[in-house]
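Undergrad: I'll drop the sequence and a predicted model, then ask my questions.
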Amino acid sequence: MLSKIVIFSVLLVCGFANRRELTQEQLKKLASWEDGKKHMWVESGQIEGDMILQPGQRNGLIDTRYRWTNNEVPYELDPAFNEEEAAAIHEAVKEIANVSCVTVRPRRAGEQNYVYVTGTDTGCWSWVGMLRGRQELNLQRRGCIWHEIIVHEFLHAIGFYHEQSNYNRDDHVTIIWENIIRGMEHNFDKFGEDYITTFGQPYDYGSIMHYHETAFTNNGEPTIVPHNDAWIGHLGLAEVMSEIDIIKLNKMYC
């Protein structure tokens, strides 16, 4: 698996400074989404499904250049969101402030660094960490306006990666490579310890940032199997931040 870490690191250095353009097939699938709150972010065509990274970007968990100033994440909603959708987004991001010193709040006039939330039919995705200036975060109006997905994407914007990309994940889960859609294996690559820190916390099966067990499956069978039998059938189903998510967020910013 070391080779996979090296390959992924090379890919990061070489590019991914822009959002990947989706194929017509991907766009059609997203635009006709009928799976309710099933993880649309996994299907959104970006790095690991929903992340956009700067070239050579280190994890916001380590590199303080990507931390939000004064622990505040200003955001602005595209006018396309209706009143109900806007209310759901405003309510969801309150969870972050309720459990940490990080405030996700509407942008004030003149603020230059902020998240601009769009609702295009391109899935659920976000840049990782604060980039400076306006940065987009997309919540497709049909498929992404769910509490846990909104929180998940804003945690990317704050600086978090997915739990199963941790350098130590193979001690806790088994990736079933033969069950992964051909060409999608890179979504299960790991980041090295120079990208990821666990802040001294154990692997978090219950993280709101964890893939579900059939992510990118080619046959309906699991692509991720937890070593802890109690979590079989429960990965990636968190509706709120886990206790460990909260500890990490507070260690990162507070």
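TA: It's in. Numbering: from 1, shown residues only.

Undergrad: Could you use CA atoms for every contact and neighbour count after this?
TA: Will do.

Undergrad: Let me know how buried the closest residue to residue 251 other than its chain neighbours is, in neighbour terms.
TA: On the basis of C-alpha to C-alpha, 6 or more residues apart in numbering, the spatially nearest residue to residue 251 that is not a chain neighbour turns out to be residue 199, at 7.0 Å. Applying other C-alpha atoms under 10 Å, we find 14 residues neighbouring residue 199.

Undergrad: Below is an additional structure, to be compared with the one above:
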Amino acid sequence: MRFIFMTFYVVLLSTVIVRAFSMFHYSRENNVVDYDSSTEDESFGKMETHPRLKLMREKLKKLKLNNADKARRAPQVAAGPLSYRNIERSVFAPVEEINEPFADYLYQSDILLTEEQVDNLLSANKDESNENDEDSNSVSTETTSDETMHHKRIKRKVKSNRRYKWSTKKPISYYISADLTPAKKQVIVSAVNFWQHHTCLTFREVETLEDSIDLIHFINGEGCFSGIGRVGGSQNVSVADGCEHLGFGIVSHEIGHALGFWHEQARSDRDSFVEVRLVNIKPDKEGDFAKQAANSIKTYDIPYEYGSIMHYGANSFAISQAFEALIAKNERFQQTMGQRTAPSFFDVYQVNRHYECLDKCSAAITSCQNGGYPNPKTCNKCICPTGFGGDLCSDPQTTQSENCGQRITATEDWQLLEASVGENLPWKPTENNPAVWKPVVCSWHITAPVSKTVEVLVSENSAQCNFGCTLNALQIKTNINYKMTGMRVCCRNDNRNYIYQSEGNLMPIIAEAYYH
């Protein structure tokens, strides 16, 4: 059975052809950096003259050189040609470009480490060569002896030491510097609210800055950066000009760091999912693609997520921005890396696992569908994968336009679906209109009869082309595990002439647009 031809204007002028197709039998299992942060006019530039930070810079330099040397010595896969994309250059500078003047003080482009954390990473580099590469998720550093840990490895993404975790028994205090623009303040509050509404964590804005209590201090700095986990006292999250563009994606990424998250592509199992193309990475940035030691971050058995808000973009630190620096092993997910719309379903789930939020609904009888789970804030309602909505995740995700999003049945013959998403949005960002606060989102559920699958072909696509499809995207989910972020397209050659086939008889399609 065939189905659709979708034309997505704004997000996409996408033509998608869909049909239902006979199903094959398939199964799948399923020490704080103590520079002064008490004033309202902080400048990251002051860090250049601070003695502790000068020492940090030297240690970071050594760490990055070690990482780069390790990357160059690693076995190199026979590389195929890089894929060219006719990128439409945005007025928005990427975070790594915004942070470039202060790169010597930051790790992996936007992480402000403590001296202790740098020392730990340097020590891990020394120890790692003496360990084998057998990974295990069955043990935790909080409950396992040092002797046992010498023999067992743990795949991690979240900082595991409980000392770096925020308390769930009281709100996380945060302070917003008065010199932040209204747009930045709106983005900060929205990002905070997102994490608060989707996890058991609570946040409380305070009106005075107190260094004696643990809090997140949002500053009007000169970069987009954050510390990793709760480091004690007042810790800065910098929201420079440019960090507030495209909704709250960048700020929610930085809050993710503050909650304890490293970058997704730093997972110890990274090489099974992405290939780092050193040939297109700036020579002084090779060390920013280091993997974490397997016993330093925890993944809670959550699969690698190309669509994580914490993932680098495909062309991060690339010599040529028109070519990739990261290649997805599953090429259909190449454009899924680097999305900044919002934290993914698995990002949220991992925070809930890390902070033991799911225990709050252990007695709930809520029957969430399609991979959802009870919301620890409201146990009778579910947190749903992208594309699904309703209290129990049984419905298509709520759409934001009367003319988009619906249930469609695939037939044996190809059908045409044309849709325009974001007609009332500006055509593209300009100096006078640099950012659209919230994207327009539309969601379709395409179904085939039982024992059939759905086929979709995107035959036309007029979205703006950029790596990560950050301005607009069409997301297609073929996996029966709907928790994963789907395959995203926005450029004309993204998965061109590829027929998407669902594993089951339902294929969710989601379009999002920041611009027309």
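TA: Done, it's in. Predicted model only: the values in this text are computed from it and were never measured.

Undergrad: that older thread, wait, the residue nearest to residue 251 of structure 1 touches residue 249, no?
TA: No - under the contact definition of C-alpha atoms under 8 Å, residue 199 of structure 1 does not touch residue 249, with a separation of 9.5 Å.

Undergrad: coming back round to it: what's the counterpart of the residue nearest to residue 251 of structure 1 in structure 2?
TA: For residue 199 of structure 1, the aligned residue in structure 2 is residue 300 (criterion: TM-score structural alignment).

Undergrad: Was I right to think that match contacts residue 355?
TA: No - with contact defined as C-alpha under 8 Å, residue 300 of structure 2 does not count as touching residue 355 (11.4 Å).

Undergrad: To which residue of structure 2 is residue 124 of structure 1 aligned?
TA: Checking TM-score structural alignment: residue 124 of structure 1 goes with residue 224.

Undergrad: Ok, residue 64 of structure 1 next?
TA: Under the alignment (TM-score structural alignment), residue 64 of structure 1 pairs with residue 162 in structure 2.

Undergrad: How many neighbouring residues does its match have?
TA: As a burial measure, the neighbour count of residue 162 of structure 2 was computed by other C-alpha under 10 Å and equals 14.

Undergrad: Against residue 56 of structure 1, how distant is the closest residue to residue 68 of structure 1 other than its chain neighbours?
TA: When the adjacent residues along the chain are set aside, residue 68 of structure 1 lies closest to residue 130, with 5.6 Å between them (C-alpha to C-alpha, 6+ apart). Separation of residue 130 of structure 1 from residue 56 of structure 1 (C-alpha to C-alpha, to the nearest Å): 15 Å.

Undergrad: again with residue 148 of structure 1
TA: Distance of residue 148 of structure 1 to residue 56 of structure 1, given as C-alpha to C-alpha: 28 Å.

Undergrad: Could you do residue 18 of structure 1 as well?
TA: 13 Å.

Undergrad: do the same with residue 197 of structure 1
TA: Here the distance between residue 197 of structure 1 and residue 56 of structure 1 works out to 17 Å (C-alpha to C-alpha).

Undergrad: For these two, indicate the residue with more neighbours.
TA: The residue with more neighbours, out of residue 197 of structure 1 and residue 56, is residue 197; 18 against 15, by other C-alpha under 10 Å.

Undergrad: In terms of helices and strands, where is the more buried one?
TA: Taking DSSP states H and E as the criterion, no element holds residue 197 of structure 1; it sits outside all helices and strands.

Undergrad: I'd say it and residue 62 touch.
TA: Yes - counting by C-alpha under 8 Å, residue 197 of structure 1 does reach residue 62; the two are 6.6 Å apart.

Undergrad: residue boundaries of the strands in structure 1?
TA: Listed from the start of the chain, structure 1 has strands (DSSP state E) covering 51-52, 72-77, 103-106, 114-118, 124-127, 134-139, 173-175, 224-226.
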